[in-house]
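> With the sequence up front, the predicted model follows.
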Amino acid sequence: MLMFSNNQKISVRQLKRLLVMDWIGKISLLLPRFIVQSSGKDLILSLILGVGITAVYTCIVCYLSRYITRSFGGYVELRLGRASAFALCLVYWSYMFVNLLYITRVFGAVTRQYMLPELSENIPCILMLLGGFYASMDPKERRGRIAEVLYPFVLIPLLILLVIASFGVQSEYFTYESANFNAVTMKQSFQVFTAFGGVSLILFEAPFIQKSGMRLRTTLKGLMITAIGIGAAILIGIGSFGDQGMKALRWPVVTLMSNVDIPGGFLQRFDILFLALLLMSFFVAASTGIFYLNLIFKEMFKQPEEKHYHLLMLILSIAGVLWCKNVEIAQQLFLTVNCYLLIPIMAVFTVIFAILEWEKRRRSK
């Protein structure tokens, strides 16, 4: 039985489930598209390296979050001044806005291609944002409650799917050649790291998380669950379709689901059922996006908690999605703006602040 609190905080268990639900849908559909540049084994190597980099960065983020008691914007303002705090908050806000555009367009494209081909892509996009808007409103722990409920309905079918799909793997698709460690592998490792770049936003949510001492372990658990699930799906996809087949597919993970044959003829439309459950994780991701847009906006402009600011974030999100006409534009925007500009800025400042805090504590001993 689930027990929910009303203390404007989320538990570390809910934090883990929020992270997994936020990551697993987006990353499972994003990462396989990197395979067009390399072989499947190189992508797995990139995934391992990228997750390793993310784990180290997560340790840095969680270390810094221990010293944020009220707000990250206020923390930065005390150290760098009002103008610098505004600029850095604008970087985080822009990252989340572009991320929200991308996941919303992915949701619309997948829904139209596999479930409702006669429907305009904009309709599921707007419905997703409306659902995310509702889930992101006060109380702040509402997002945690929704993730708590949806988590087993997404993860358990995923596990069942992977087990059944593994029986269709063809060994001839796996060669004994070693993966190549080259410039492409390094680039893809960086892209994997940027796919998990949202871990930086824990700095803004730190004041709302219970049991702050367990923050690091919980976040790393969420990272490992996501990485193992996506890594297994990619491996099974390579074993089912081969490298060239994976490169030819637009959404290889979704195609893998549609090819699963349930023993005994039971649930022949399991692919649609699971796809619907997977897409539910996008509603959690949308709620996270709108929540952070509103939270960071208030820290940028020193605004109190007002519902009309929340509504403004929804309107801006819908306008952005309508401007970003398709998923190809959204993906290019995500790679160009988030991966190669905003996430490096966020990471550099996080590392600098963590080093300064460590040096400050060392000198005070």
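The structure has been received and is ready for your questions.
> going forward, measure contacts and count neighbours with C-alpha atoms only.
Noted.
> could you say which helix or strand contains the residue nearest to V260 when sequence neighbours are not counted?
Spatially, and ignoring its direct neighbours in sequence, V260 is nearest to A165 (5.7 Å; CA to CA, 6 or more residues apart in numbering). A165 belongs to helix 142-166 when elements are defined using DSSP states H and E.
> wait, what's in contact with the residue nearest to V260?
I236, L256, M257, V260, D261 (CA atoms under 8 Å, 6 or more residues apart in numbering).
> Can you tell me how far it is from L279?
19 Å (CA to CA, to the nearest Å).
> What of E172?
For E172, the distance to L279 - CA to CA - is 32 Å.
> which one of these two has more residues nearby?
Taking other CA atoms under 10 Å, E172 and L279 do not tie; L279 has more neighbours (21 against 9).
> Identify each buried residue in the helix or strand encompassing that one, please.
Per DSSP H and E: L279 is located in helix 270-301. Neighbour counts over helix 270-301 (16 or more other CA atoms under 10 Å) mark 270-272, 274-275, 277-300 as buried.
> One more to weigh against that first structure:
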Amino acid sequence: MVNHKESITSYQASAIIANTTLGASMMILPRAMAQAAATPDGWIALLLMSGIYIVFIFANVLMMKKVPFSSYYDYTNEGLGKWIGALANLLIIIYFLGVASYEVRAMSEMVKFFLLQNTPVAVTMISFILVGLYLVVGGIGDFARLCPFFLIVTLIILFIAYGLSVQEFKLDNLRPVLGEGFSPVFKSFNASAISFVGIEMMLFMPVYMNTQKHTFAYGAIGFLIPAIIYIFTYILVVGAFTVKETATLTWPTIALFQSFDIQGIFIERIESFLLIVWLVQLYTSFVGYTFFAAMGVSKLTKLPKKVVLTLMGIVIYFAAVFPKDVDTVRDYLTYVNNLFFLLFGILPFLLFIIVFFKRRRKAA
């Protein structure tokens, strides 16, 4: 399914992680955090969760250096055996396809709400899936070369948009800090954790890296870019709308950029650029998850590439149309988050212990 002769640089790996992590989360993160915390302290939860994930990245890098592996799918087979390993790999594939279908549904909802109100959702979804699968066919090399460009454009647009949105920001909306203690912060941990889904990509890229010397660097940089964006996004949105209003907005980040006009230049509404950029982010996130899902299906079934992608496209489409509305889509993320912690929070440490002693026993 994949061309193992392809290689990617550390810079490209960081861009892949950053683009994959961003996805649709930035558009709904402030609402989810505001609903969970009910206080302005969600930024503290994001800051603490960022620190936890940096430790997670560091621990995984240490384990990968101590017990090297080329593919995470092969790693699970080595640690858990043929049958249990195949079941774990199947869960990983389901998780990847679940996230990919979420990106498709989030894209369709955004396009229908802001851009193409009269276009059937099915047409939008199918077009998005087909264009995404086209890039997957090209392999990780094409995807890796595209991600840095998309990321730079995204950062430039966000830098301009955030700079302009400062005029709506009111510091008093973020006060008092820890007015109700740490309890609201802990309540919003789960909402913040979902937003960082994407960091697990670092476990699947060693086989494609042209050097393994900078694993922690590319993982940490790729994670910190969206982490910083999320923190600034939450602070700006809540600072502009207050926590109570943010909790009621469907797309709070876009609402922020709709709340002010820019006079005297060729474009008066910056959210037009933001929507285009975020469609690109949804696309790159979709391609990343679909690519690594296809990699797993190929290893599991040995089916031809065209058959794998066709089946995956059908599964992703029906999984995307299954939720009834936007709120159901957000509930859907809860299951994805649970799988994330099981497969990439607990399983890597379990595999490390098992494989470490297995290899030690064989070497004895």
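That came through fine. Because the structure is predicted, anything quoted here is derived from the model rather than measured.
> what's the TM-score here?
Superposed pair, TM-score by TM-score structural alignment, normalised by the length of structure 2: 0.89. Supporting alignment: 358 aligned residues with a CA RMSD of 2.6 Å.
> before we move on, the earlier item: preserved in structure 2, out of the contacts of A165 of structure 1?
Here is what carries over to structure 2 from the contacts of A165 of structure 1, by both residues aligned by TM-score structural alignment, their matches' CA atoms under 8 Å: I236, L256, M257, V260.
> List the contacts of the first one.
Contacts were defined as CA under 8 Å, 6+ apart; by that measure I236 of structure 1 touches L162, A165, S166, V169.
> Next, count neighbours for M214 of structure 1.
14.
> now the closest residue to it other than its chain neighbours: how far from I296 of structure 1?
Ranked by CA to CA, 6+ apart and with sequence neighbours excluded, the top spatial neighbour of M214 of structure 1 is V12, at 6.9 Å. From V12 of structure 1 over to I296 of structure 1 the distance is 21 Å, taken as CA to CA.
> and if you look at I262 of structure 1?
Following CA to CA, the distance that separates I262 of structure 1 from I296 of structure 1 is 46 Å.
> quick one: the helix holding A165 of structure 1 to helix 270-301, angle?
150 degrees (axes from the mean of the first three to the mean of the last three CA atoms, to 10 degrees).
> how far out from the middle of the chain is helix 142-166 of structure 1?
15 Å (CA atoms, centre = their mean, to the nearest Å).
> Go through that helix and flag the buried ones.
Neighbour count says helix 142-166 of structure 1 has 142-148, 150-151, 154-155, 157-158, 161-162, 165-166 buried, by 16+ other CA under 10 Å.
> cool, and stretch 67-79 of structure 1?
Buried-residue list, stretch 67-79 of structure 1, by 16+ other CA under 10 Å: Y67, I68, S71, F72, G73, G74, Y75, V76, E77.
> what's the answer for stretch 173-185 of structure 1, then?
By 16+ other CA under 10 Å, the buried positions in stretch 173-185 of structure 1 come out as A179, T185.
> do stretch 246-266 of structure 2 as well
Buried-residue list, stretch 246-266 of structure 2, by 16+ other CA under 10 Å: T246, A247, L249, T250, W251, P252, T253, I254, A255, L256, F257, F260.
> farthest-separated two in these?
Largest separation among these by CA to CA: A247 and F260, giving 19.8 Å.
> Would you format the buried residues of stretch 246-266 of structure 2 as a markdown table with distance to D325 of structure 2 included?
Listed next are the buried residues of stretch 246-266 of structure 2 as a markdown table, based on distance: CA to CA, whole Å:
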| residue | distance to D325 of structure 2 |
| --- | --- |
| T246 | 19 |
| A247 | 17 |
| L249 | 15 |
| T250 | 12 |
| W251 | 14 |
| P252 | 17 |
| T253 | 19 |
| I254 | 19 |
| A255 | 19 |
| L256 | 23 |
| F257 | 24 |
| F260 | 29 |
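> And the aligned partner of E141 of structure 1 in structure 2, how close does it get to C147 of structure 2?
With the correspondence set by TM-score structural alignment, E141 of structure 1 lines up against G141 in structure 2. G141 of structure 2 sits 10 Å away from C147 of structure 2, going by CA to CA.
> And V111 of structure 2, by the same measure?
22 Å.
> Also I346 of structure 2?
29 Å.
> Next: I157 of structure 2.
Applying CA to CA to I157 of structure 2 and C147 of structure 2 gives a distance of 15 Å.
> The closest residue in space to E109 of structure 2 that isn't next to it in sequence: neighbouring residues, count only.
Once flanking residues are discounted, E109 of structure 2 sits nearest to V326: 7.5 Å by CA to CA, 6+ apart. Around V326 of structure 2 there are 14 other residues, counting by other CA under 10 Å.
> V326 of structure 2 matches what in structure 1?
So, by TM-score structural alignment, V326 of structure 2 is matched to V327.
> Mind telling me what element the closest residue to E121 of structure 1 other than its chain neighbours is part of?
Take E121 of structure 1 and drop its neighbours on the chain: the residue closest to it by CA to CA, 6+ apart is G108, 5.0 Å away. Secondary structure assignment for G108 of structure 1, by DSSP H and E: helix 82-114.
> how much does that helix stray from structure 2?
Compared with structure 2 after fitting, helix 82-114 of structure 1 has a mean deviation of 1.1 Å; criterion: mean CA distance after the TM-score superposition for structure 1.
> In structure 2, which residues correspond to that helix?
Going by TM-score structural alignment, helix 82-114 of structure 1 sits over residues 82-114 in structure 2.
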